[in-house]
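*Asks:* turn this into a structure:
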Amino acid sequence: MLFLFVLALLGLCKPLLAKDVVYNFNVSWVTANPDGLADRKVIGINGAWPLPVINVDKGDQLIVHMYNGLGDKNTSIHFHGMYQNGTNDMDGPSMATQCPIPPGSSFTYNFTVNQNGTYWYHCHTDWCYPDGYRQALVVHDSDAYFAGEIEDEFTVTMTDWYHTLAEDIKPEFMSLYNPTGAEPIPNAFLFNDTLDTSLAVKPNKTYMLRLINTGAFVAQYFYIEDHEFTIVEIDGVYTEPTTADILYLGIAQRYSVLVKTKDTATKNYAIVTMADSTLLDTIPSDLRLNLTNWLEYDASASHPEADITVSVSSDLDPFDDSTLVPYDHMPLLTDPVVSINVAVVMANLDNGEGYAFLNNISYTAPKVPTLYTVLSAGDLATNALVYGEFTHSHVLPHNGVVEIILNNNDTGSHPFHLHGHNFQVLQRYPSYGADFFDYASGDPHNYNAATNGTSGFPTYPARRDTLVLPPGGYFVIRFVADNPGVWLFHCHIDWHLMQGLAMTMVEAPDQMQQRLTIPDDHYAACKAAGVKTEGNAAGNDVDFTDLTGQNVQPGWLPAGFTTRGIVALVFSVACAFLGMGSIVLYGLSDLKFVNKDDAIATSAPQEQYHDEQ
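*Replies:* Below is the predicted model:
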């Protein structure tokens, strides 16, 4: 009995071990040159870059006091992968759950971390995280089933890197002169925000590597020469231990792997990260696609470059994440009450610019943050109309099973992230392997329940919060709407989000109205930014069904225009202007005639030239 009493006391005391973890972030511009190729402005914290890794224990209260000292840019923080259960107002995407935080304003994020695993944080306002505003967030868990095996752990971020500010990239990317929507090509790739890094290890030990792709565009492969590893976590979900030798990390995806070191420290081994070159429209000759870093057994030994045997990255055969089994063996969710069937489409609108769509909607931010519309709409909060046509909002019933069928009518892959949840991966076609990147033309393979069926759905589906949608393929996911809030579902390639590849889940609005209270400093940021906090998507707080004046996407092109036709038209117009410019310059010059022998202009009479003909 005494033993049971002590156990009970320990159980009661454990929550008392949770602590407040407080960070004070002064966000401002600094200068960095991580690839050694170019100095550039980056977004730093407290005058430094790279940014600090956030470390908390499961159960801690994370408090981040953020001051926007940028001077010329709004900002926010999204804690990627945090469920924010009961704290939807701390999720971070501007105009979804909060107002953008203007220069000179402060804002506090305050929430309990009741989950475990590998996450990251980044700006979620006006595409500013490619400017360096992103870093790892690690939730340590002493009760993890593998915790006793680990000698030490390393957090590894991999990212693409641009020398130009995102705000300066946008006018060229979203442009009449880029009608195909070709994404900006990175200038470099980084490993832990630098190059040529060594992870020091001892022989015959087990280490955990937390891998995060914090890039804006390019997926990356990861492997260690002459080493296998064991997957134990994806996107914060513990998995049955599974052996692999190559991983593919789309933007925002995370893995935790255990690496057992060799018995002797005779040499160092290359850690290879390889950019997925299939995503790049062009590959500059000076772009280094493959990086070598090292698993370092002996600092005094040589650090050899990787021996890469494949000619292109798509020749690699990565582990298929959809086959992983969650450690908790959560069974397949059945009988969805909501099924959302949408397709990714990339197309041009009547301004000639390339946009991204889910079906026929390119996400366009509302005039009032969607969460604030929920809280001010009263009984109309369950009516999707009040959230605007172009936020692509779906109202979800509390605790219902939700299914999303996402088809890809595009030739590129897309890593889709769901805020506020992880989801079950029921089916993805094609799976990782030889044909994952094969689709280049022709009809895409859209999901059809009648022909694809549900018999192939796994008993214990893999769960994660970011999943790569194959080119020309599809995936089917499910989750339980047990977390009232406004949650974005979007492609995490930041250029595609810039083009509008997102939609909104408004989950259990009645429960949100009952449970959520917005802190005063959040409203103060809205006031400073000049953003309304009541009303529908159009800012109408009198008639919530009147969307007059809502933000809208540009109009559709007249029938008959295609991307190829637009490209031809653009270049035809450009050639016409060049031709007219040449004629004008010729007419304004003092060139009279050219001597046929030496092609030098002379002052001889024009008739002489004709006579000599």
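*Asks:* from now on I want contacts and neighbour counts done on CA atoms only, so please keep to that.
*Replies:* Noted.
*Asks:* identify the residues contacting Leu190.
*Replies:* Under the criterion of CA atoms under 8 Å, 6 or more residues apart in numbering, the neighbours of Leu190 are 34-35, 158-161, 291.
*Asks:* which SS state does it fall under?
*Replies:* Here Leu190 is strand, with the state taken from DSSP: H, G, I helix; E, B strand; the rest coil.
*Asks:* also Ala528?
*Replies:* helix.
*Asks:* that one is in contact with Ser106, isn't it?
*Replies:* No. With contact defined as CA atoms under 8 Å, Ala528 does not count as touching Ser106 (10.2 Å).
*Asks:* those two: which has the busier surroundings?
*Replies:* Ser106 (18 against 15; other CA atoms under 10 Å).
*Asks:* quick check: next helix or strand after the helix or strand where Pro241 lies?
*Replies:* Assigning secondary structure by DSSP states H and E places Pro241 in strand 237-244. Once strand 237-244 ends, the next helix or strand along the chain (criterion: DSSP H and E) is strand 247-249.
*Asks:* centre-most residue in the protein?
*Replies:* Residue closest to the average C-alpha location in the chain (CA atoms, centre = their mean): His492, at 2.4 Å.
*Asks:* quick check: it touching Ala252?
*Replies:* Yes. The pair His492 and Ala252 passes the contact test of CA under 8 Å, sitting 6.7 Å apart.
*Asks:* now for those two: what residues contact both?
*Replies:* 415, 417.
*Asks:* and this one, so I can compare the two:
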Amino acid sequence: MFKILLLLSLISLALGETHVWNYTAEWVDANPDGNLDRKVIGFNGEWPLPVLRVKKNDRVEFYLTNGLEDANTTLHFHGLFQPGSAQMDGPEMITQCPIPPGETFLYNFTVGDQVGTYWYHSHSPGQTGDGMRGVFIIEDDDLPYDYDEEVVITVADWYHKNITELIPDFLNLYNPTGAEPIPQNILLNDTRNNTWNVEPNKTYLARFVNIGGFVSQYIYMEGHEFEIIEIDGVYVEPQTTEMLYITVAQRYTVLIKTKDNTDNNYAMMTRFDIDMLDVIPSDLELNLTSYIVYDSDKDLPGQYYVDSLDNFFDDFTLQPTNNETLFDDPDYKITVDVAMDNLGNGINYAFFNNITYTYPKVPTLMSVLSGGDDASDVSIYGSNTNSHVLQHNDVIDIVVNNLDTGKHPFHLHGHVFQVIARGEPVDDADPPVAFDYDNHTEFPEIPMQRDVVYVNPQSYIVLRFKADHPGVWFFHCHIDWHLIQGLALQLIEAPDVLIADPEQQITQNHIDVCKAAGVPYEGNAAANTKDFLDLSGENTQHKPLPSGFTARGIVALVFSCIAAVLGLIAITIYGLADIKNIEEHVAEDLHVDISDAEDEVSESRSSLIENRY
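*Replies:* Model (predicted):
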């Protein structure tokens, strides 16, 4: 009997607990920075969204009902591998149909062996910036570090307008350079002037998550240090620093040791990376001061200044505690050039190798599962999806050569990757530097691992991973604006294994959501179910600009058109008006001496006649 009970206990531990959550995404009122009331996306009428906690091997049953009424939605559990459950990964039209208003989607998966700090957010355009994001923690009963108390600290940029309002102005002929909208504020734990009450002689485990949509941030504290122990769900050999640099979607778990007295309170600072902003409005506060409070009766500190922001910690030096050595040479290489440019409609887009990601008519995972023998043919996934078919357990390199003058944080779904090379930033005045397999610094023996990493301006990164998680995985810039511009590609990993696995087949709930959304759940990227090699009618990007036409040319064209329209309006007004001495009035409005103007017209007319004959 004892053996049976022990066996049942071990099975229970292996299977884990089941967490059932029922949430309705809906618009609620909020004013996180204290400056403006606006609509945000809350759950069950509340915002910020809750911190969700599970443990290894736990099961999640997350019922998401779309109560937005005016928009589709989705949910992505960022950083989770989704073993056997690729359809639960969340990106719209990649692994799932969007959830239309009034419908409920069940995200049903096991978290597996992962532990650490993650987050969840909408993967429908703009909704992360509108507040649909929260922290997801996989607790570890065997955490190899001692601490007294845990704290979760989120940082984010914040806009006073809804992102869905800003998108039409962003993707617009009148924004030909693709300048991103500038946030109005920095938030810490979805507020400003945050107070963190601490006790002396304690060790705090702090989970930092950048849940914003655009700007990377520096984080530093007066009189305290960060001891880094985990990044993006990967334990690392501890390293101490005075400053973190955290891009959107990255996570750092650190230990912070408090002082042995309560003599003072201290400032915790977060600061925008201003190199990511095209313009800096005069009223934009670049620093946010929060407070580490030992004694609430004492004065709060002022802003804490540092000599330089160049001393932030370089995550490339971190070494995972699993001591996983560099994978073997790659079986398959994906090399992409990042560029921002205009297409024939005058709008600025983002490109991998001249392709701006254009969503297919059928979610790609469903094209795999309905593709049969054609599923290994990359062409069925569309001309504008930048797709790559990977073989099971192959070693893959992704080389990103950044031709752009800005940083980009890139995220790979379904995996962590080894970061085996990252070039130094290159000055705008110099040409970009691409990675060269025949001439590079030595790869680290035990590379840093994470699921989001930034590439420096006009430089490169090289990422290596093993294709051991069958599924369809998105690789994209995690700046919301750049994903909206199309800076993404997709990896179709082990399609034969996916098709053969009964656990990977589309659930009936998923099919019902697709039907309600009016989205096909079978066929190639063009929704063709009869001939998967026929892409007639697929979604494609706009045609290119005429040769030699640049963003500067578009600016000139736009303002010329504006001037022409204003000129026509003026002509119409004056032409329809019954005004005596109209010539004198027009000349006066234009600050022109009419006698001089008449002389110039006469001379021009004579010259024109001479040249014509």
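*Asks:* got a TM-score for the pair?
*Replies:* TM-score for the superposed chains, counting by TM-score structural alignment, normalised by the length of the first structure: 0.92, backed by 585 aligned residues with a CA RMSD of 2.3 Å.
*Asks:* in strands only, show me the contacts of Leu190 of the first structure.
*Replies:* 158-161, 291 (DSSP state E).
*Asks:* may I see the buried residues of the strand holding Pro241 of the first structure?
*Replies:* 237-242, 244 (16 or more other CA atoms under 10 Å).
*Asks:* which stretches of the stretch 251-400 of the second structure form helices?
*Replies:* 364-370 (DSSP state H, counting those that start in this stretch).
*Asks:* what is the burial count for the counterpart of Val22 of the first structure in the second structure?
*Replies:* Under the alignment by TM-score structural alignment, Val22 of the first structure pairs with Val20 in the second structure. If you count neighbours by other CA under 10 Å, Val20 of the second structure ends up with 11.
*Asks:* so who does Val20 of the second structure touch?
*Replies:* 60-63.
*Asks:* from those residues, which would you call buried?
*Replies:* 60, 62-63.
*Asks:* need the residues you listed in CSV with secondary structure and distance to Asp329 of the second structure, can you?
*Replies:* Converted to CSV, those look like this (DSSP: H, G, I helix; E, B strand; the rest coil; distance: CA to CA, whole Å):
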residue, secondary structure, distance to Asp329 of the second structure
Val60, strand, 36
Phe62, strand, 39
Tyr63, strand, 42
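*Asks:* after superposition, how close is the biggest helix by length in the first structure to the second structure?
*Replies:* Secondary structure of the first structure per DSSP state H: the longest helix is helix 563-588. Comparison of helix 563-588 of the first structure with the second structure after fitting gives an average deviation of 2.2 Å (mean CA distance after the TM-score superposition for the first structure).
*Asks:* now whichever helix or strand comes after that helix, how far from the centre of its chain.
*Replies:* Moving toward the C-terminus from helix 563-588 of the first structure, the first helix or strand encountered (DSSP H and E) is helix 606-612. Relative to its chain's centre, helix 606-612 of the first structure lies at 69 Å (CA atoms, centre = their mean, to the nearest Å).
*Asks:* same check on stretch 136-155 of the first structure?
*Replies:* 25 Å.
*Asks:* buried residues in it?
*Replies:* 136-141, 153, 155.
*Asks:* what of stretch 344-360 of the second structure?
*Replies:* 346-352, 354-360.
*Asks:* widest-spaced pair of those residues?
*Replies:* Using CA to CA, those span at most 22.5 Å, a distance reached by Gly346 and Pro360.
*Asks:* and the residue mapped onto Tyr359 of the second structure from the first structure, how close does it get to Leu289 of the first structure?
*Replies:* Under the alignment (TM-score structural alignment), Tyr359 of the second structure pairs with Ala365 in the first structure. Using CA to CA, to the nearest Å, Ala365 of the first structure is found at 35 Å from Leu289 of the first structure.
*Asks:* re the thing from before, save the ones in strands among the contacts of Leu190 of the first structure as JSON lines, and put in distance to Asp320 of the first structure and neighbour count too.
*Replies:* Formatted as JSON lines, these follow (distance: CA to CA, whole Å; neighbours: other CA atoms under 10 Å):
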{"residue": "Met158", "distance to Asp320 of the first structure": "20", "neighbour count": "27"}
{"residue": "Thr159", "distance to Asp320 of the first structure": "21", "neighbour count": "28"}
{"residue": "Asp160", "distance to Asp320 of the first structure": "23", "neighbour count": "24"}
{"residue": "Trp161", "distance to Asp320 of the first structure": "27", "neighbour count": "22"}
{"residue": "Leu291", "distance to Asp320 of the first structure": "23", "neighbour count": "22"}
